[in-house]
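**Q** the following comprises the amino acid sequence and a computationally predicted model.
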Amino acid sequence: MSRATGLLIAAPRSGSGKTTVALGIQRALVRRGLRVRGAKCGPDYIDPAFHMAATGMPSFNFDSFAMDREFLNTLAAQSAAGTDIVIAEGSMGLFDGVRQKLGHTGASADIAAVFGWPVVLVLDVSGHAQSAAAVALGCARFDPRIEIAGVVLNRVASQRHRNLVEDGLERIGLPVLGALMRNNDLILPERHLGLVQAGETDELDRRLEHLADLVETSIDLDKLLALGRPTQIGLATCGTTLTPPGQRIALATDQAFSFVYQHVLAHWRAAGAEIATFSPLANEPPPNDADICWLPGGYPELHAGRIADATSFLQGLRSFARTRPVHGECGGYMVLGEALEDGDGNVHRMAGLLPVSTSYAKRKIHLGYRVAHLLHDGPLGSAGRRLVGHEFHYASIMQGDTSKDTAFAAVTDAEGTDLGTMGHRVGTTTGSFFHVIAHS
């Protein structure tokens, strides 16, 4: 079964410019009148929002560790329907993942192999010339399941530099699809969890148009389009989708609460759930006609003062929690706690629904896949339910009840190492730093 063609834009390592290249290609192809869909390999909230801005269509995450093949088939079928081409973006390096059996590592290469998508390799050639071909050759030979169909050179210093790099690539027979010169105007603003969110990026549409202009003049789009292959979708679908936590879901949505996977929302809606958004930063309480309130992750630490002063939101949240479930992921969990210390050391009172206080001033990175087993019945499932997701934050817990009676879940890392318990539960209010991707 096949539908839209697809390509994966990947790189040997992080920081090579694959997001810039992917966005430029996506917007340039949209300007040609093609129906383009973005996709992101692995856990990431921010890049898919940029894909959506570039293409006008939601961008799903594909994750070979967190999702079974049936669920991947479902997402691929939805992405390919009514689409001419899927331009997927890898994460980290092409083969970077966890230590699991081949095909289940979470690496971008797994996704290229599953769907038969050729890989366009973005090579950051700053600091080397012909040696870049050795890197590309290693990528081409490392995994026989995938095909490196061509390369895009990035951060080229001069025409002479480009000639030297292409000399090396000619020796190994890899076609160069184009080259982007070293240009600080191509850099999108970043903050501690990655790019600044699409909704916060000044003049985003102008930036995307500029990227598309550069791609049009620097990359052979006709040759690139010809490399695309039909997306191979297996017959079995469904798999590890997420059951809606309620019929009508009050979803916090603004610049402080924006980390929601599009595949989660799509499958909640497909199961018949309604999603009612509200803005804590606008001092809006959760809609009173909702069955559950969901506070997603985001950047509450950047808006802690406004949240602390949002009395209608906080009072409405506390009132809601007296009769219905409330769940917080990462940033939402921090807001459900007693207090949040911002980066300047200022402590702000939060909702006080969970016995935890967090600090962004005492920064420590927490990063990786997590497998959680629920300790109690709740909005994400019954006690014992297995969830797969990830953790990515810099906040530290200043104080909190660590007893198992109030914990949200028992967790391990991707290799099964016991990490103890995570998060908290008080009555029907739950929360943790865990971002759920799928049930299993």
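**A** That came in fine, so what should we check first?
**Q** hey, let's count contacts and neighbours off CA atoms from now on
**A** OK.
**Q** helices of the stretch 251-400 of the chain, residue ranges please.
**A** In the stretch 251-400 of the chain, the segments counted as helices under DSSP state H, counting those that start in this stretch are 262-270, 304-309, 311-321, 331-336.
**Q** please work out which of those helices is packed deepest.
**A** Among these, ranked by average contacts under mean count of other Cα atoms under 10 Å, first place goes to helix 331-336 (a mean of 29).
**Q** show me how far that helix is from its chain's centre.
**A** Centroid separation for helix 331-336 versus its chain: 19 Å, with Cα atoms, centre = their mean, to the nearest Å.
**Q** contacts for it, please.
**A** Residues from elsewhere that reach helix 331-336 (Cα atoms under 8 Å, 6 or more residues apart in numbering): 257, 294-301, 327-328, 340, 350-354, 356-358, 423, 430-433.
**Q** repeat the analysis, applying 6 Å as the threshold.
**A** With contact meaning Cα atoms under 6 Å, 6 or more residues apart in numbering, helix 331-336 is reached by 295-298, 300, 350-354, 431-432.
**Q** which of those sits closest to V122?
**A** Nearest to V122, judged by Cα to Cα, of the contacts of helix 331-336 is G298 at 28.8 Å.
**Q** about what we covered before: possible to save the contacts of helix 331-336 as CSV with neighbour count and distance to M334?
**A** Converted to CSV, the contacts of helix 331-336 look like this (neighbours: other Cα atoms under 10 Å; distance: Cα to Cα, whole Å):
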residue, neighbour count, distance to M334
L295, 28, 10
P296, 24, 10
G297, 27, 9
G298, 24, 10
P300, 24, 8
M350, 22, 8
A351, 21, 9
G352, 16, 10
L353, 24, 10
L354, 25, 9
G431, 31, 8
S432, 23, 8
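**Q** strands - which of the residues you listed land there?
**A** Taking DSSP state E, the ones among the contacts of helix 331-336 that sit in strands are 295, 431-432.
**Q** would you mind giving those as TSV with distance to L224 added?
**A** Below are those laid out as TSV (distance: Cα to Cα, whole Å):
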residue	distance to L224
L295	41
G431	45
S432	43
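**Q** which of these lies closest to L102?
**A** S432 (30.1 Å).
**Q** so that closest one sits against R425, correct?
**A** No - when contacts are counted by Cα atoms under 6 Å, S432 is not listed as touching R425 (9.0 Å).
**Q** please report how far G6 lies from G331.
**A** Here G6 is placed at a distance of 34 Å from G331 (Cα to Cα, to the nearest Å).
**Q** alongside the first one, take a look at this:
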Amino acid sequence: MAAGLVISAPASGVGKTTLTLALARAWRNRGLNVQCFKSGPDYIDPAFHAAATGRASVNVDSWAMDRGGIAHLVSRGADADVVLAEGSMGLFDGVAARGVSGTGATADIAEMLGWPVVLVIDPSGQAQTAAAIAAGLRDYRAGVRLAGVVLNRVASPRHEDLVRRALDDAGIAVFGALPRHAEISLPKRHLGLVQAEEQAEIGKLIDEAARFVAEHVDLDAVLRFAASWSPQPAANGLNVMPPGQRIALARDAAFSFVYPHMLEAWRGAGAEILPFSPLADEAPDASADVCWLPGGYPELHAGKIAANARFRSGLRAFAETRPVHGECGGYMVLGAALTDADGISHEMAGLLGLETSFAKRRMHLGYRLAELAAPIPGHQVGARLRGHEFHYSTILAQPDTPLAVVHDATGAVIAETGSRRGHATGTFFHLIAEDR
């Protein structure tokens, strides 16, 4: 039976990911099997979890997934000693309107699975007020249990003492206090952390974080507060169908935002995934029956993509007879042109008329519910697809036939409809699951 915990915080940027990685590696170093999950639609953190634990991590999302799908995904923790779910944003932060089984808040997952929450609290610029915040989070919602807190970025022993005393008065356990330590800071860029696969020293960084946290946090006390958990039988998995039998998948530093549960579902249904690298000027495998370009960072590599003639000509030839689909960054590359941060326009594949600019930056962020007006690989006309959009690029032109009617989480219609032309389709959202 595993020990289940949720790692959360009052807000983003407090240190959830670093603590999750450090705890996972520290317990793994003690010989325990650790399974991680990511609450919410973040497609970067699961790769860090895998680097820390040696086990694949997947997203669990209460807005896009039903309880059966979530139960199916977390059942992979059945053979683990410790199961950690890393939250997103603040503990209760979700969208205004309920989705399939919740609002997307980390608290939904904590309540659904019965796992207590370890709060990461950054008391910078405050002292006793940190205890008031922790107490407010503890009492905000019945059904969500607080195990205790880990203090992060504590300024001094006196500062730590003031906060600890206040938390003790509030009846809240303090598992440890971390002083500032630059050596365990994870580098960031505009869409979040620099990806784990791009960091050659990620293993050393996680080892240092584990050493540091083991020195300052009572790991045994944290485990004592964890919930004994064994997975409940899942009536069904996620409603995710493979886009084809043999899938040519763009996969490199420019095309890397793929939800792990999607790839697992494709393989579980018998599909074969054939990765290729546009940055290495590779074309999709000619034996594939569909090509899928996921999101990533094409705006950082636009010049190289434009210069890679073999990739672009091979993609065009593939699309003459077989479907090609792009998500977010992949959608941008299927378009006519991409303007980089310096204002330089680069020719893309031209399978769609989409023109985008990273020079004119505006954040697009949120859940998306799309009803397809035309099929995409793996999904028919009328299918209701749930996904998530997060990018800073601006549409300059979107002249092709709209692919779908797309709503945000409040039900408002949005302009990013996706596009279709011939065998090519694309969306700005990343698909999580189809409604049943």
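**A** That came in fine, so what should we check first? Model, not experiment: these values are computed from the prediction.
**Q** map L375 of structure 1 onto structure 2.
**A** Per TM-score structural alignment, the equivalent position to L375 of structure 1 in structure 2 is A373.
**Q** now the strands for the stretch 201-350 of structure 2?
**A** Remark: strands assigned in the stretch 201-350 of structure 2 by DSSP state E, counting those that start in this stretch are 227-229, 246-250, 272-276, 290-293, 324-327, 337-339, 345-347.
**Q** so which elements touch the fourth one?
**A** Packed against strand 290-293 of structure 2, as judged by 3 or more Cα pairs under 6 Å, 6 or more residues apart in numbering; DSSP states H and E, are the following elements: strand 246-250, strand 324-327.
**Q** could the ones you listed be laid out in TSV, adding mean neighbour count?
**A** Below are these laid out as TSV (neighbours: other Cα atoms under 10 Å):
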stretch	mean neighbour count
strand 246-250	23
strand 324-327	26
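**Q** in JSON lines: the strands of the stretch 201-350 of structure 2, plus distance to V154 of structure 2.
**A** Below are the strands of the stretch 201-350 of structure 2 laid out as JSON lines (distance: least, Cα to Cα, whole Å):
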{"stretch": "strand 227-229", "distance to V154 of structure 2": "28"}
{"stretch": "strand 246-250", "distance to V154 of structure 2": "43"}
{"stretch": "strand 272-276", "distance to V154 of structure 2": "45"}
{"stretch": "strand 290-293", "distance to V154 of structure 2": "43"}
{"stretch": "strand 324-327", "distance to V154 of structure 2": "41"}
{"stretch": "strand 337-339", "distance to V154 of structure 2": "43"}
{"stretch": "strand 345-347", "distance to V154 of structure 2": "46"}
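**Q** tell me which of the ones you listed sits nearest to A433 of structure 2.
**A** Across the strands of the stretch 201-350 of structure 2, A433 of structure 2 has its closest neighbour in strand 324-327 (13.9 Å, Cα to Cα).
**Q** what range in structure 1 matches that closest one?
**A** Using TM-score structural alignment, strand 324-327 of structure 2 pairs with 326-329 in structure 1.
**Q** and the matching stretch, how far from structure 2 on average?
**A** Stretch 326-329 of structure 1, aligned to structure 2 and superposed, deviates on average by 0.3 Å (mean Cα distance after the TM-score superposition for structure 1).
**Q** ok, and what's touching that stretch?
**A** Applying Cα under 6 Å, 6+ apart, the contact partners of stretch 326-329 of structure 1 are 292-297, 429-433, 435.
**Q** I figured the match of L375 of structure 1 hits V381, correct?
**A** Yes - counting by Cα under 6 Å, V381 is a contact partner of A373 of structure 2 at 5.5 Å.
**Q** the more surrounded of the two?
**A** Neighbour count, other Cα atoms under 10 Å: between A373 of structure 2 and V381, A373 has more, with 17 against 13.
**Q** OK, contacts around the more buried one?
**A** Neighbouring residues of A373 of structure 2 by Cα under 6 Å, 6+ apart: 381, 403-404.
**Q** now, which of the residues you listed sits nearest S75 of structure 2?
**A** If you rank those by distance to S75 of structure 2 using Cα to Cα, V381 comes first, at 32.0 Å.
**Q** so the closest one sits against L372, correct?
**A** Yes - at 5.2 Å, V381 of structure 2 and L372 qualify as touching, with contact defined as Cα under 6 Å.
**Q** could you find the closest non-adjacent residue to L249 of structure 2?
**A** P275 (4.6 Å; Cα to Cα, 6 or more residues apart in numbering).
**Q** kindly report the same for F48 of structure 2.
**A** A196 (5.6 Å).
**Q** check the alignment and tell me where the one you found lands in structure 1.
**A** If you follow A196 of structure 2 across to structure 1 using TM-score structural alignment, you land on A198.
**Q** and its match, how many neighbours?
**A** If we define neighbours as other Cα under 10 Å, then A198 of structure 1 has 21 of them.
**Q** ok, it to M52 of structure 1 distance?
**A** Distance, A198 of structure 1 to M52 of structure 1, by Cα to Cα: 9 Å.
**Q** what residues are shared contacts of these two?
**A** With contacts taken as Cα under 6 Å, 6+ apart, A198 of structure 1 and M52 have no neighbour in common.
**Q** what's the burial count for the closest residue in space to the match of L375 of structure 1 that isn't next to it in sequence?
**A** Among residues not flanking A373 of structure 2 along the chain, A404 sits closest, at 4.9 Å (Cα to Cα, 6+ apart). Using other Cα under 10 Å, A404 of structure 2 is surrounded by 25 other residues.
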